[in-house]
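# okay, sequence plus prediction incoming.
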Amino acid sequence: MSGAELAPFVSGIAFAYLAGVSIVLVVIDLSSHRLPNRVVLPSYVVALLLFAAASALTADPGRLLRTVAGMVILFACYFAMRLASPGSLGGGDVKLAGLLGLYFGWIGWSAILIGTAAAFLIGGTQAIAMILMRRADRRTRIAFGPAMLAGAWVAIIAAALPTLLPTPPGS
């Protein structure tokens, strides 16, 4: 098996790892409003190592550079939002944003926009629904990590969908 054939398998392991971490983080954040460093920070290392290996297998350092840039950009954006409105985002959300930025960067620039927009759309819809059901008011803390992870999976699935769907005859 050549490096180019092995690279999708290696990057696939990274996404499988994110799937497992997503479940763990959603459960923890919903129950305690925390995204613990002991889960998030090692995930950076795992993702970086796997994406670096996949990039090396394809001799595509540009993709790894975009991956790291995605991390930096999304971390910086969430950090700026936290500074602008300290009560609106937690530090765990900022760290999770950097991790998700790694995955978005691996997929492509559009994934950053899709994943981030989907997270805020999902989180906003959740907040409105809770207010309408009188389970929350404007001051209620709502865990944002699950919405961020759901938005990430929207972007990941949107990127994978064209490769999963059969090509129509005559195309």
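Looks like it arrived, so ask away.
# drop to CA atoms for contacts and neighbour counts, all remaining ones
Noted.
# show me which helix runs longest in this protein.
Using DSSP state H, we find that the single longest helix of the chain is helix 3-32.
# closest to the centroid, which residue in this structure?
With distances taken as C-alpha atoms, centre = their mean, the residue of the chain nearest its centroid is residue 100 (2.9 Å).
# any idea how far that residue lies from residue 140?
Residue 100 sits 25 Å away from residue 140, taking C-alpha to C-alpha, to the nearest Å as the criterion.
# go on, residue 57?
With the distance defined as C-alpha to C-alpha, residue 57 ends up 47 Å from residue 140.
# those two - which one has more neighbours?
residue 57 (18 against 11; other C-alpha atoms under 10 Å).
# isn't the more buried one up against residue 8?
No. No contact is recorded between residue 57 and residue 8 when judged using C-alpha atoms under 8 Å, the distance being 9.5 Å.
# give me the number of residues near residue 135?
10.
# grab the nearest non-local neighbour of residue 101.
For residue 101, ignoring the flanking residues on the chain, the nearest one in space by C-alpha to C-alpha, 6 or more residues apart in numbering is residue 71 at 3.9 Å.
# put this next to the previous one:
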Amino acid sequence: MSVYLTAVAAVWGIAAGLALPRAIHRLAVVSGEPVRTDDEDGRPYPTGARGWIGGSSGQNTQQRPYGTVLLCVTACAALAALVGARPELVVWLLLVPLGVLLARIDLAVFRLPDVLTLPALAGTAALLGAAALLPGHEGSWPRALLGGVVLGAVYFLLFLINPAGMGFGDVKLAPTLGLALGWYGWPVLFAGTFAGFVLGAVAGLVLLATRRANRKTPLPFGPFMLIGALGGVLLATA
């Protein structure tokens, strides 16, 4: 069963990864600018869902799908293999492409758009609530909700202490990750959060050591938050 489930999840990861480049290109704009309506060759994107799903059609686009697909496939397959046929797996598989989309945008323009982070919070809370009603789940919805509140408060406090070192998009993403990690328990919430900070610190030190950055160079923290949360979920279900 786990082999078939992992295979299905991998196929979902491939499909999701192939669907993301156009959305990445359209949403990867600096704060205050509207989303892109044209591809890199100046041709307008189609209206409706077709304008958001699929590859970016510009001839010179940098949004090739290979890395995005690899990230989605790896994360989805790992989650299916470790979580197994539990109701919450559906929630995690839906969050993977959203997380990859957020990470790619943050790496490109140092922002996590509200149009993604806020629906992610509401959707994750609702879906985990539905998963908690089904047999076979392995988690606690009330604890997940509390975990989202706690992690959101922690990041908000860090933002107040050092606004230059913490983007408000990170604060808005934190409750969603708190929901996912809190579902499995407080040790998992701590481990996934701590892993994100460690990964960010290590990446910063590597950039400093290789002289690719200095102490004032901004570093997008969203990808490290997301990787840490994924690691926490995988660790909880291993």
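Cool, got the structure. Quantities reported herein were computed from a predicted structural model and do not represent experimental measurements.
# picking up where we left off before, excluding residues flanking it in the chain, which one is nearest the counterpart of the residue nearest to the centre of structure 1 in structure 2?
Across the two structures, residue 100 of structure 1 finds its equivalent in residue 177 of structure 2, going by TM-score structural alignment. Of all residues beyond its chain neighbours, the one nearest residue 177 of structure 2 is residue 229 (6.2 Å), with distances taken as C-alpha to C-alpha, 6+ apart.
# residues near the one you found, how many?
Using other C-alpha under 10 Å, residue 229 of structure 2 has 27 neighbouring residues.
# for structure 2, which helix is longest?
Ranked by residue count and defined by DSSP H, the top helix of structure 2 is helix 186-209.
# in that one, what's buried?
Residues of helix 186-209 of structure 2 classed as buried under the neighbour-count rule (16 or more other C-alpha atoms under 10 Å) are 186, 188-196, 199-200, 204, 207.
# related to what we said a few turns ago, next, the buried residues of the helix or strand in which the residue nearest to residue 101 of structure 1 is found.
Assignment of secondary structure by DSSP states H and E places residue 71 of structure 1 within helix 61-84. When burial is assessed from 16+ other C-alpha under 10 Å, helix 61-84 of structure 1 yields the following buried residues: 63-76, 78-79, 82.
# and that helix, what does it pack onto?
When contacts are defined as 3 or more C-alpha pairs under 8 Å, 6 or more residues apart in numbering; DSSP states H and E, helix 61-84 of structure 1 packs onto helix 37-58, helix 91-107, helix 109-132.
# any idea how many residues pack against the aligned residue in structure 1 for residue 130 of structure 2?
Residue pairing (TM-score structural alignment): residue 130 of structure 2 is matched to residue 53 of structure 1. Other residues within reach of residue 53 of structure 1 by the criterion other C-alpha under 10 Å amount to 18.
# can you pull the contacts of residue 53 of structure 1?
The neighbours of residue 53 of structure 1, taking C-alpha atoms under 8 Å, 6 or more residues apart in numbering as the test, are 7, 10.
# any idea how far residue 3 of structure 1 is from it?
From residue 53 of structure 1 to residue 3 of structure 1 the distance is 10 Å (C-alpha to C-alpha).
# can you check residue 68 of structure 1 too?
According to C-alpha to C-alpha, residue 68 of structure 1 and residue 3 of structure 1 sit 21 Å apart.
# again, but for residue 77 of structure 1
34 Å.
# same question for residue 129 of structure 1.
The separation that residue 129 of structure 1 has from residue 3 of structure 1, given C-alpha to C-alpha, amounts to 48 Å.
# try residue 115 of structure 1
Here the distance between residue 115 of structure 1 and residue 3 of structure 1 works out to 29 Å (C-alpha to C-alpha).
# SS state for residue 111 of structure 2?
Applying DSSP: H, G, I helix; E, B strand; the rest coil to residue 111 of structure 2 yields a three-state assignment of coil.
# that one touches residue 172, doesn't it?
No. Contact between residue 111 of structure 2 and residue 172 fails when scored by C-alpha under 8 Å: they sit 11.0 Å apart.
# tell me which of these two has more neighbours.
residue 111 (24 against 21).
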